[in-house]
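Student: Here is my input; please provide its structure:
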Amino acid sequence: MRRFATDPEPRLRSFAPRDPNLPPELAAKLAADPEDRVRRAVAPHRNLPLQSLLGLLADPSEHVAEAAGASPFLPCEHMESLLNRAGL
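Tutor: As a prediction, the model looks like this:
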């Protein structure tokens, strides 16, 4: 699936995060993709660098931000901050 990371077609790029061994550099590149479907697909990836994941929390696409907020790799202190801001 990793080979799709640089495909010109966004639908195919969104398949690249299905590779559990996607290199962090490629995951970061996909997190900065102009297409929200690609950013959303990479948000929960275990190899996504923390800075990229945190950047996706403020993504203009609500779906991308939600996927980043639901990532199991988001550190607890950031999860707590999100919950506090939401009043929960």
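Student: drop to CA atoms for contacts and neighbour counts, all remaining ones
Tutor: Fine.
Student: in this protein, which helix has the most residues?
Tutor: Ranked by number of residues, the top helix in the chain under DSSP state H is helix 76-85.
Student: And the helices in this protein?
Tutor: 10-13, 24-31, 36-42, 50-56, 62-69, 76-85.
Student: contacts for the last one?
Tutor: Think helix 76-85. Applying C-alpha atoms under 8 Å, 6 or more residues apart in numbering, the contact partners of helix 76-85 are G69.
Student: Can you check what angle separates it from helix 62-69?
Tutor: 130 degrees (axes from the mean of the first three to the mean of the last three C-alpha atoms, to 10 degrees).
Student: that older thread, please identify the most buried of the helices of the chain.
Tutor: helix 36-42 (a mean of 24; mean count of other C-alpha atoms under 10 Å).
Student: Show me what that helix is packed against.
Tutor: Applying 3 or more C-alpha pairs under 8 Å, 6 or more residues apart in numbering; DSSP states H and E, we find helix 36-42 packed against helix 10-13, helix 24-31, helix 62-69.
Student: quick one more, to check against the first:
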Amino acid sequence: MAKGYWIAHGRVDDVEKYDLYRAANAAPLAEYGGRFLVRGGARETVEGTALPRTVVIEFPSYQAALDCYRSEGYQAALKLRQGISTSDLVIAEGWEG
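Tutor: So this is what the prediction gives:
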């Protein structure tokens, strides 16, 4: 079964309030097996454009990635992020090649 990934590019406008979102999303991410592969850090945009922060979260399956995003717990956390950050988020199925 292919893994699932959240791939996000974002900008945080209020760091203190964003910490509340981070604390709130920890439980749903853990419940669905989410594991951070990239969480900010150094990066260079070499083609196109992207917001300044990159996050990649791996899930045990594509379905788990979708279910986590749609879960009541994550949707409650997401409300804390709205208005204090901007994000482009893609949920993608991994390739097992």
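Student: Mind checking the TM-score on these two?
Tutor: Superposed pair, TM-score by TM-score structural alignment, normalised by the length of the first structure: 0.30. Supporting alignment: 43 aligned residues with a C-alpha RMSD of 3.8 Å.
Student: circling back: let me know which of the helices and strands packed on helix 36-42 of the first structure is the nearest to R40 of the first structure.
Tutor: helix 62-69 (4.5 Å; C-alpha to C-alpha).
Student: so R40 of the first structure touches G69, yeah?
Tutor: No - using C-alpha atoms under 8 Å as the test, R40 of the first structure is too far from G69 to be in contact (10.8 Å).
Student: Grab the nearest non-local neighbour of L54 of the first structure.
Tutor: Counting by C-alpha to C-alpha, 6 or more residues apart in numbering, A68 is the residue found nearest to L54 of the first structure once chain neighbours are left out, at 7.5 Å.
Student: Which strands and helices lie in contact with whatever helix or strand V55 of the second structure lives in?
Tutor: Per DSSP states H and E, V55 of the second structure falls inside strand 53-59. Helices and strands touching strand 53-59 of the second structure, by 3+ C-alpha pairs under 8 Å, 6+ apart, are strand 4-12, strand 35-39.
Student: V15 of the second structure: neighbouring residues, count only.
Tutor: 12 (other C-alpha atoms under 10 Å).
Student: ok, now the one 10 residues further on?
Tutor: Neighbouring residues of N25 of the second structure were enumerated by other C-alpha under 10 Å; the total is 21.
Student: which residues sit in contact with it?
Tutor: Contacts of N25 of the second structure by C-alpha under 8 Å, 6+ apart are 73-74, 77-78.
Student: Buried ones among these?
Tutor: Buried subset of the contacts of N25 of the second structure (neighbour count, 16 or more other C-alpha atoms under 10 Å): 73-74, 77.
Student: Now tabulate those residues in CSV and tack on distance to T86 of the second structure and secondary structure.
Tutor: Output for those, formatted as CSV (distance: C-alpha to C-alpha, whole Å; DSSP: H, G, I helix; E, B strand; the rest coil):
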residue, distance to T86 of the second structure, secondary structure
G73, 20, helix
Y74, 17, helix
A77, 15, helix
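Student: picking up where we left off before, to S52 of the first structure, which of the helices and strands packed on helix 36-42 of the first structure lies closest?
Tutor: Taking C-alpha to C-alpha, helix 24-31 is the member of these nearest to S52 of the first structure, at 5.9 Å.
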